[in-house]
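Student: below: sequence and its predicted model.
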Amino acid sequence: MATIVVPYFDDAEVELAQEADRDDAKSIVALNAFLALTSADREADSRHVFACYKDFYAETGEPEWLDEEMGVPASPVEIWNSIRPGPLTLRKGWGDDDNWYVVIEAECAWDAEDGIMLVWRNGTTLSKVGPYNGHLTNANAYGDETLRDVVYKARNAEYMTRIVELGSR
């Protein structure tokens, strides 16, 4: 497997666990689009990952051990200090979904057991955040088309996030 540099994660090196499909130009476009994202894009996406953390934190009763272990993020942007990106894969959407998705499995300090799955539709739009479940969208994961624009599907509705404008960053 190849190792690639990902500007979105401050030039972190990650394993490219699955290369682009050379027979489908859209997969190459998605990978290149993702590799064009920067730390500014990551900052713009912070609210989704922070919501995931806050939901977990609330669900587990705001544990002091977690505060001691990872600290308390003072802002949504600081949540990225608790994320370590892992392998990157490219996957085509299911059924009539002809989008390509860039998927990163990452370690996160608040949920060491499950980690976090980050998915970008066509390499440009963070479209799913949550525990790794193998699904590319929340609509697929829950069999519910009303979740098509949901990025983080929270246990506590207060923390659910959506793509601001479907089809754009």
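Tutor: Structure's in. What do you need? Numbering: from 1, shown residues only.
Student: going forward, measure contacts and count neighbours with C-alpha atoms only.
Tutor: Will do.
Student: all strands for this structure, in order.
Tutor: 2-6, 12-16, 83-92, 100-108, 116-121, 125-130, 150-152, 161-162 (DSSP state E).
Student: for the fourth one, name the packing helices and strands.
Tutor: In this case it means strand 100-108. Using 3 or more Cα pairs under 8 Å, 6 or more residues apart in numbering; DSSP states H and E, the elements in contact with strand 100-108 are helix 25-36, strand 83-92, strand 116-121.
Student: ok, the residue nearest the centre of the chain to residue 105 distance?
Tutor: Among the residues of the chain, residue 118 comes closest to the average C-alpha position under Cα atoms, centre = their mean, at 1.7 Å. For residue 118, the distance to residue 105 equals 7 Å [Cα to Cα, to the nearest Å].
Student: cool, residue 1 as well?
Tutor: For residue 1, the distance to residue 105 - Cα to Cα - is 15 Å.
Student: more neighbours, these two?
Tutor: For residue 1 versus residue 105, neighbours defined as other Cα atoms under 10 Å are more numerous around residue 105 (20 against 9).
Student: ok, now which ones touch that one?
Tutor: 85-88, 115-118, 132 (Cα atoms under 8 Å, 6 or more residues apart in numbering).
Student: can you name the two of the residues you listed that are farthest apart?
Tutor: Spatial extent of the contacts of residue 105 (Cα to Cα) is set by the pair 88 and 115 at 14.1 Å.
Student: and here's the other structure:
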Amino acid sequence: MEKHITSKTIGKLNQNSDFSDWWESTEIKIPFLDNRKLKITFMDFEPEYDKKFIEEADQALTNFLKMNIEDRNLISELAYQNCMDFLDLIEYDEADDSLREIQNTDEIWEFIYPEKIYISRRYKNDKDVYISIACNCDWEQEHGLQLVFRQGKKLTRISSQDGHLTEADAYAKPDSQDKLLSEF
């Protein structure tokens, strides 16, 4: 029997057949991503144990779905810097020249390919709801790129896809020492 949950913001999400605590939507237009359609997955969610998750996820989604291209362009510099930091660490490859030749940081989005959106609760410290956009990108083919938004309001992490919602969690440091998170 197929199980599902209902979000007031994005409708019905079906339980994933492989992971019982994952719930997947149909494809949703994402204004932040120029209306690209992506599935949204509620992760690590067991309805019987987290009664407030859907309500908090809906609020985060409402916040996130209000963001548009202009909001995305406000974080272009951070995405561009992530790219340049990575390129500075690896050996020169002429295949990366198009990245090195970027004149306007908003051009970085031409090299980023959003694939999935995940919503989950952080189980450390704030226990807040975060939205993660998992992307492929031209500079980091192995680990890709993730953009993480606390409460769907503000970017609080940009990094390779490592499964962590915050720099604080990834590097076992206090939230106050996590630059983007502490600016929330």
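Tutor: That came in fine, so what should we check first? Please read all numbers here as calculations on a predicted model, not as lab measurements.
Student: looking at the helices and strands packed on strand 100-108 of structure 1, which is buried most?
Tutor: strand 116-121 (a mean of 24; mean count of other Cα atoms under 10 Å).
Student: what span of structure 2 is that one aligned with?
Tutor: Using TM-score structural alignment, strand 116-121 of structure 1 lines up with residues 145-150 of structure 2.
Student: how far apart are that stretch and its match in structure 1?
Tutor: Superposing on structure 1 places stretch 145-150 of structure 2 at an average distance of 0.6 Å from its equivalents, by mean Cα distance after the TM-score superposition for structure 1.
Student: ok, and the closest non-adjacent residue to residue 138 of structure 2?
Tutor: residue 111 (5.5 Å; Cα to Cα, 6 or more residues apart in numbering).
Student: quick one: map residue 104 of structure 1 onto structure 2.
Tutor: Aligned partner of residue 104 of structure 1 by TM-score structural alignment: residue 133.
Student: next, count neighbours for that match.
Tutor: Based on other Cα under 10 Å, the number of other residues close to residue 133 of structure 2 is 22.
Student: relative orientation of the helix ranked longest in structure 1 and strand 2-6 in degrees?
Tutor: For structure 1, the helix with the greatest residue count under DSSP state H is helix 39-59. Orientation check (axes from the mean of the first three to the mean of the last three Cα atoms, to 10 degrees): helix 39-59 of structure 1 against strand 2-6 gives 100 degrees.
Student: mean distance, helix 39-59 of structure 1 to its aligned residues in structure 2?
Tutor: Averaged out, helix 39-59 of structure 1 is 0.7 Å away (mean Cα distance after the TM-score superposition for structure 1).
Student: how far does that helix sit from the chain's center?
Tutor: 9 Å (Cα atoms, centre = their mean, to the nearest Å).
Student: again, but for stretch 23-31 of structure 2
Tutor: 13 Å.
Student: again with stretch 72-82 of structure 1
Tutor: Mean-position distance between stretch 72-82 of structure 1 and its chain equals 15 Å (Cα atoms, centre = their mean).
Student: then stretch 167-184 of structure 2?
Tutor: With Cα atoms, centre = their mean, you get 16 Å for stretch 167-184 of structure 2.
Student: what residues are up against the closest residue to residue 35 of structure 2 other than its chain neighbours?
Tutor: Leaving aside its chain neighbours, residue 35 of structure 2 sits nearest to residue 29 (4.7 Å; criterion: Cα to Cα, 6+ apart). Residue 29 of structure 2 makes contact with 35-38, according to Cα under 8 Å, 6+ apart.
Student: can we see that at 6 Å?
Tutor: Counting by Cα atoms under 6 Å, 6 or more residues apart in numbering, residue 29 of structure 2 touches 35-37.
Student: now flag whichever of the residues you listed is closest to residue 89 of structure 2.
Tutor: Nearest to residue 89 of structure 2 among these is residue 36, at 31.3 Å by Cα to Cα.
Student: give me the number of residues near the counterpart of that closest one in structure 1?
Tutor: Using TM-score structural alignment, the partner of residue 36 of structure 2 in structure 1 is residue 12. By the criterion of other Cα under 10 Å, residue 12 of structure 1 has 14 neighbours.
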